[in-house]
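Undergrad: Provided below are the primary sequence and the corresponding predicted coordinates.
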Amino acid sequence: MSEKKGAAGEQLSHVDESGNLRMVDVSGKDETDRRALARTEVLLAPATMDLLVRQALPKGDVLAVAKVAGILAAKRTHELIPLCHPLMLSYVDVSFEIDQEGCRVVIFAEAHTSGRTGLEMEALMAAQVAALTIYDMCKAVQKNIVIADCRLLRKSGGKSGLYEAPELKG
């Protein structure tokens, strides 16, 4: 079988010479300090936002539960994304900015490790699961909640070095 090539003609990292999927071998890479920061947001109706801020939703303290869910998700990313490496995380945090006027909760998820592979997926997973938890805890009072704009803001470490989202550079 011919080699699988990417758009730029390079050998795909997760496909072997026979076209079979594989986990990338990172054993030859140097361990470096790695960090990643992701964000997403949850858009709520004004009445739902008011209940969230007052901690008056039927399921309880939404942000406390969403924080724990996000941290747990980061730790289990390799169980859900098939070709992700299990990582020994040294730090994970999920934080929230409440934009009451804009009726949105902005979620930031940060992860750190010292290792041979990046942890962008762990930060993204933490942000998304925190958002889904907010959705779950608010759905009794609002059905049209929107989860939007999930993206990597920053990552550092490894051979590729620093990445910052374009809006952070200027």
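TA: Ah, there it is.
Undergrad: Please count neighbours and contacts with C-alpha atoms only from this point.
TA: Will do.
Undergrad: Identify the residues contacting the closest residue to residue 133 other than its chain neighbours.
TA: Leaving out its chain neighbours, the residue that sits closest to residue 133 by C-alpha to C-alpha, 6 or more residues apart in numbering is residue 66, at 5.2 Å. By C-alpha atoms under 8 Å, 6 or more residues apart in numbering, the contact set of residue 66 is 129, 130, 131, 133, 134.
Undergrad: helix/strand/coil for residue 66?
TA: helix (DSSP: H, G, I helix; E, B strand; the rest coil).
Undergrad: Next, the residue nearest to residue 118 when sequence neighbours are not counted: secondary structure please.
TA: Once flanking residues are discounted, residue 118 sits nearest to residue 34: 6.4 Å by C-alpha to C-alpha, 6+ apart. Here residue 34 is recorded as strand under three-state DSSP.
Undergrad: what about versus this one:
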Amino acid sequence: MSDRLTHQDDEGRVRMVDVAGKAGTQRRAVAGAHIAMSPDAFAAIRDGQGPKGNALQTAELAGIMAAKRTSDLIPLCHPLPLTSVKLTIEPDAQSGGFDIRAEVTCSGKTGVEMEALTAASVASLTLYDMTKALDKSMTISAVQLLEKSGGRSGDYVRAPE
């Protein structure tokens, strides 16, 4: 890990990192999020009976679309030619919510962690939006990088909690 922030120059001004001299490598990142909700909202979404239609399919599509638009949302992210975005949302009956997992890959000069995190975040926000008529007290949590591979900093796997 570097001991300085990469998005600042020597005078502390904000900058986009110059990746021109870096070799392209295969990059992969996996991010997750969790949304907890009331038992009624959980059952409706799990069974595809939400007030706005199938919330799970809509949230998966929203997450995929968000990964593709990350550089439009996060100011210093490079636009990347993504090769794959996979988003899954699984029910977690024990917590009364859903686990969201976004996996993003590309062959490029910079990583796809922000794309994976954006996908997981937007998918969880979409579930909230599609379900808020049933439960306004939903909680989105555990938005986090789970794994990454490729690039100069090497591989990372989040330790189990």
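TA: Sure thing, it's come through. All of these numbers come straight from a predicted model, not from anything done at the bench.
Undergrad: circling back to that earlier point, what's the counterpart of the residue nearest to residue 133 of the first structure in the second structure?
TA: Counting by TM-score structural alignment, residue 66 of the first structure corresponds to residue 59 in the second structure.
Undergrad: quick one on the thing from earlier: could you redo the contacts of residue 66 of the first structure as CSV and give each row distance to residue 11 of the first structure and neighbour count?
TA: As requested, the contacts of residue 66 of the first structure are exported to CSV (distance: C-alpha to C-alpha, whole Å; neighbours: other C-alpha atoms under 10 Å):
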residue, distance to residue 11 of the first structure, neighbour count
129, 32, 20
130, 35, 33
131, 35, 29
133, 38, 20
134, 40, 25
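Undergrad: just checking, which of the residues you listed belong to helices?
TA: 129, 130, 131, 133, 134 (DSSP state H).
Undergrad: which two of those lie the greatest distance from each other?
TA: Farthest pair in those (C-alpha to C-alpha) is 129 and 134. Separation: 8.6 Å.
Undergrad: any idea how far residue 75 of the first structure is from residue 121 of the first structure?
TA: 11 Å (C-alpha to C-alpha, to the nearest Å).
Undergrad: Likewise for residue 56 of the first structure?
TA: 32 Å.
Undergrad: and the two? which has more neighbours close in?
TA: residue 121 (20 against 13; other C-alpha atoms under 10 Å).
Undergrad: Show me what that one aligns to in the second structure.
TA: So, by TM-score structural alignment, residue 121 of the first structure is matched to residue 114.
Undergrad: pretty sure its match is touching residue 68, no?
TA: No: using C-alpha atoms under 8 Å, residue 114 of the second structure is not in contact with residue 68, being 10.6 Å away.
Undergrad: The second structure: strands as residue ranges?
TA: With DSSP state E as the criterion, the second structure has strands at 25-36, 82-92, 97-108, 139-149, 156-157.
Undergrad: Make a markdown table from the ones you listed and add distance to residue 5 of the second structure to it.
TA: A markdown table is the format used below for these (distance: least, C-alpha to C-alpha, whole Å):
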| stretch | distance to residue 5 of the second structure |
| --- | --- |
| strand 25-36 | 21 |
| strand 82-92 | 25 |
| strand 97-108 | 21 |
| strand 139-149 | 19 |
| strand 156-157 | 19 |
